[in-house]
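Engineer: Curious how this folds, go ahead:
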Amino acid sequence: MRIRRKLLLGLATTLVAAGLVAPTFQPAYAASLVEVTSFGNNPGRMRMHVYVPDNRPAHPATVIAMHGCGGSGPAFYSGSEFASLADRYGFIVIYPTATQQAGFGNCFDTWSDAAKRHDGGSDPVSLVSMVRYAQQQYGADPERVYATGSSSGGMMTNHMLAVYPEVFKAGAAFMGVPYNCFAGAADYPPGSSQCTGGSMNRTPQQWGDAVRQQAYPGYSGPRPRVQVWHGTADTLVPYSLLQESIEQWTNVFGLSQTPTSSDTPQAGWNRRRYADGSGTVQVEAYSIQGAGHSLPSGGMAAAAIAFFGLTSTPSPTTTPSPTVTPTPTTTPSPTLPPTTPPASGACRVTVAVNAWNTGLTANLTITNTGASAVNGWSLVFGLPAGQTITSGWNATYSPTTGQVTARNLAYNAAIPANGSIDIGFQVTHGGNAAKPTSFALNGASCTVA
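Structural biologist: Predicted structure coming up:
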C-alpha cells in the first residue's frame, strides 16, 4: 500500500534514550488546549497538548488522539470531533505531536525495533508518559484509558494496544495497519513498502503470534477491545489491510474469523462485530463504502467514543483544576460561529511534497491569517501538467486534473482565526513532480510558505 505523508510513521534515525525526568506541572485550564512542556520520559522527543473539559468527574477517562503524518496535535484537535465530545462526556483528550522524520515528516514510529517492544523506547514510551502525566496531574482514571488516531495515528493505535495492553482499555484505529506490519525503516517509502504495497497477506496465527511473542512476551492479562475503520476506496493504505487487522485481533482474542453479527448503522457504514462467549464485542470493524483516505469523517469519532463506553453525561467535577499558569496554545476551541470569507491575503498555504518515480503525495496546511473565523471553505489551486489526483484526505477534490477545488468535510469546516487545518492528496505523474500553485481560499488569494 502506498503511504502518504499524513499516513505513516515517523522515521527515527536517532533514538534518544532519555532518563526519567520529573514532570514540571503546567496543567491546562478547562476548555482550552494547552501544551505541556515536560511530562516525563520522552525518548521519542514528542510534544504534548492536552484538552481538559469544564465539566468532568473527579477521575475522568483519558483518550489519546493521534494525527497522521505531516500533522500535529493542535491540527488534529481543530480538525476532529474529539474535543467537542470531551465537552459533552467529560473525558480528557491528549493530542501528541510526533516529531520523528523520514522524508514524510511528523510520523509515529511503528517500525523500529525499540518501538515494537514493551518499554523498548521511542514514541510508545513517550505516549505512555503522557497518559501517566494526565493521571498524576488531573486524577485521570488509570482503568479508563483509550487510544485513537488517523492514518499514522491509526497505525500507532493498533501498535499501542499490542505493546501496552495493560495501559489501554480499548482503541479505535482509522485507516491503520496491523501491529508489526512494517519490517523496518526501509519499508516506509511510498511505492516500495511491503506493508502498504497492497499485497500484504499473513495468516491470523502469524498476526496473532506477533502480538503475543514480540510486543509484550509473557503478558497474560486482559487485552484492550479493538475497533478498526477503513474506506473501501482507500489507495494510500489499502482497504485490504482492514481484513489483516481483523485477523490479527480476532486471533489474539481467540475468536472466529466469522463475525457474530453484521449491520449497517447508517448509510455506507458496514459494521462487523466479533463477540466472545459472554457476548462482549471484542473486535468491531467498519467498512466505509466509497471512502478514500479521509477518515474519521462526521459522526465517526462519536461512534468510537460510544465503543469505548464513554457516552454517559458526567457529574460536575469535585476536583478543580490546579491554579498553575499554563502555556496556552494558539489554537482556539473548535466550536466557532459562522463568518464571512477571509479578505485577500488573509490565508497562507504551506505545501510539502514527497515524490517518487511515478507519483507523489502533497500535504497542504491551510492557515487562516485573518481576524475572523471561517466556517465552510473551498480551496482552489492549480495542479501541474501531467498530474492526476487518485485519492485524498480531509477534503473532497474535483476535478482530478488542472484547476482543482478542495472542499471541507463535515468535521473540518471551521478554520479559526490564526488557526490551521491539514489536507492532502496523492497523484500519479509522468515525470512532473512539481508542487501545486495559485491557491485561493473562498475566492481570496493565499500566500504560499
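Engineer: going forward, measure contacts between C-alpha atoms and count neighbours the same way
Structural biologist: Will do.
Engineer: Nearest spatial neighbour of residue 204, chain-adjacent residues omitted?
Structural biologist: Excluding its sequence neighbours, the residue lying closest to residue 204 (CA to CA, 6 or more residues apart in numbering) is residue 247, at 4.7 Å.
Engineer: All the strands of the stretch 201-350 of the chain, in order from the start?
Structural biologist: 225-231, 261-266, 269-275, 281-288, 327-328, 347-355 (DSSP state E, counting those that start in this stretch).
Engineer: Which stretch among those is buried most, on average?
Structural biologist: Compared across these, strand 225-231 shows the largest average neighbour count, a mean of 27 (mean count of other CA atoms under 10 Å).
Engineer: what's the angle from that one to strand 269-275?
Structural biologist: 160 degrees (axes from the mean of the first three to the mean of the last three CA atoms, to 10 degrees).
Engineer: Which neighbouring elements make contact with strand 225-231?
Structural biologist: Here strand 225-231 touches strand 170-174, helix 240-253, strand 281-288, going by 3 or more CA pairs under 8 Å, 6 or more residues apart in numbering; DSSP states H and E.
Engineer: please give me the structure for this one as well, since I'd like to look at both together:
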Amino acid sequence: MNSTFQRLMAQATQLTRAGDLRGATAAIQAALAGGAAPPPAPADADVIDVPARELVEPVAPLNRAAPVAGEFITGSYTGAAGTRDYKLYVPPGAHGRRLPLVVMLHGCTQNPDDFAAGTRMNEAAREQGFLVLYPAQTQQANPSRCWNWFKHNHQRRGRGEPELLAGMTREVTARHGADHRRVYVAGLSAGGAMAAILGAAYPELYAAVGVHSGLPVGSARDVKTAFDAMKNGAAGKARTAMPPTIVFHGDRDTTVHPLNGKQVAADCIGACEPQLERARHANGRHYTRRTYRDANGRLAAEHWEVHGAGHAWSGGSARGSYTDGQGPDATAEMLRFFFLQAQREAG
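Structural biologist: Alright, predicted model coming up:
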C-alpha cells in the first residue's frame, strides 16, 4: 500500500468525521484511482459514488470474453426505473428447452464481458446447460459502474435498480423460455451487495442468491455508512429474511471487510449450528466452509471463508479482473448450491 493511498484514505476518514461527505468521496475516488484527481462530485448527495475496488496487483480487464460455443448476445431493457443494456449467454441446443437462468452482477469498474471472462460462467453454462444474464451498469448511473447498493432509493422492492433488474430478469425469462422456478442471482462486491438486495426484495423471483465479497442488505443508507460498513462490517444492522444464500469472502479482503460475509450468511440462518469443513483447495488456498440447514434439514446457507484471499472472485480466471485463481472455484460451488435449490422446488 503506497503512501499516496494512505494519505488520501486518512484524509477521507477525517472528512467523513467532519461531515464533509462529498469531500470524503472525492478522496476515496482519488485513492482508488492511484492518486489521480477524481471527477467532480455530483451536487445531489444521493448520487455520491462509493467505488469498491481491489487494491492489489491489477489484472487488465478484457473488452470481450474469450469465444465460447453458443451465443453471447447483446440486449437492452427499459422499465419504469430506467434503461440498462445487458449481455446474455445462450448455450448450444437451448432452443425449445426450459433452462435455468443465472443473473450475474459485475463489480465496480467491470462490465459483462470482463465478468464473464473472470468467472468462467459461460463455460460452465455451455457444459451444464443454463442461460446467463449479465446486466451492465452505466457510468451515468454511477461513475465507476458500481451498482448503487448503498443508496436508500435502490434498496427496496419496486424502486430504483432492484426494480429495474427484476424487470429485466422477468423479461429475459419470458422471452427465452427459461424455467421460472430455477432463476438465481449472484454478484461480486457491489454486485454481491445488490444480489443480496434482489434476493430479499424478490424472493418469489430468485430461488437462491450468491454473494461474493459483498455486503448484507441494509448495511448502508448513504456514503458515510457505506464507508463504515466496507471498512468495519455492518454493525447494528437489522436481520433481513433471505432466500437460500451462498457466500464467498476472502479473509484478507481490505476493500470489503470479511465480517460482511458472515453477516450476509447470518441473515439466512437464525441460531442453527453449522456443519464445519476445513480443507485446502488443490490450487493452494485453505478455506473454511460452514453449512447451515433449517429446522426441516433444508439447506439455508453456506459461508466459504477463503484464507489468504483478498477482494477477488475465488478460483477465477486471469482473463478477467479481480480474480484469484488459487482459491476454491466459486463459480462451480455457487452452481452446485443453486441447482440443489431447484431440485428441492421441482421435486
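Engineer: Send over the TM-score of the superposed chains.
Structural biologist: Here the TM-score for the pair of chains, by TM-score structural alignment, normalised by the length of structure 2, is 0.70; 268 aligned residues with a CA RMSD of 2.9 Å.
Engineer: ok, back up a step: now the strands of the stretch 201-350 of structure 1 in CSV, with distance to residue 174 of structure 1?
Structural biologist: Listed next are those as CSV, based on distance: least, CA to CA, whole Å:
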stretch, distance to residue 174 of structure 1
strand 225-231, 5
strand 261-266, 17
strand 269-275, 13
strand 281-288, 9
strand 327-328, 28
strand 347-355, 22
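Engineer: between these, which gets nearest to residue 40 of structure 1?
Structural biologist: Nearest to residue 40 of structure 1, of all those, is strand 327-328, at 16.8 Å by CA to CA.
Engineer: What is the corresponding segment of structure 2 for that closest one?
Structural biologist: The counterpart of strand 327-328 of structure 1 in structure 2, using TM-score structural alignment, is absent.
Engineer: And stretch 144-154 of structure 1, by the same measure?
Structural biologist: Using TM-score structural alignment, stretch 144-154 of structure 1 pairs with 182-192 in structure 2.
Engineer: And stretch 362-379 of structure 1, by the same measure?
Structural biologist: Using TM-score structural alignment, stretch 362-379 of structure 1 lines up with nothing in structure 2.
Engineer: what about that stretch, how long is it end to end?
Structural biologist: End-to-end distance of stretch 362-379 of structure 1: 14 Å, with CA to CA, to the nearest Å as the criterion.
Engineer: still on that earlier bit, closest one to residue 126 of structure 1 among the strands of the stretch 201-350 of structure 1?
Structural biologist: Of all these, strand 327-328 comes closest under CA to CA, at 19.7 Å.
Engineer: In structure 1, what residue spans correspond to helices?
Structural biologist: Using DSSP state H, the helices of structure 1 run over 73-79, 82-89, 122-138, 152-163, 204-210, 240-253, 300-308.
Engineer: Of the ones you listed, flag the one that's most buried.
Structural biologist: Greatest burial across those, using mean count of other CA under 10 Å, falls to helix 152-163, with a mean of 30.
Engineer: What is the aligned counterpart of residue 98 of structure 1 in structure 2?
Structural biologist: Using TM-score structural alignment, residue 98 of structure 1 lines up with residue 137 in structure 2.
Engineer: Tell me how many other residues surround the residue nearest to its match when sequence neighbours are not counted.
Structural biologist: For residue 137 of structure 2, ignoring the flanking residues on the chain, the nearest one in space by CA to CA, 6+ apart is residue 145 at 5.2 Å. Applying other CA atoms under 10 Å, we find 21 residues neighbouring residue 145 of structure 2.
Engineer: Roughly how far does residue 145 of structure 2 sit from residue 184 of structure 2?
Structural biologist: According to CA to CA, residue 145 of structure 2 and residue 184 of structure 2 sit 22 Å apart.
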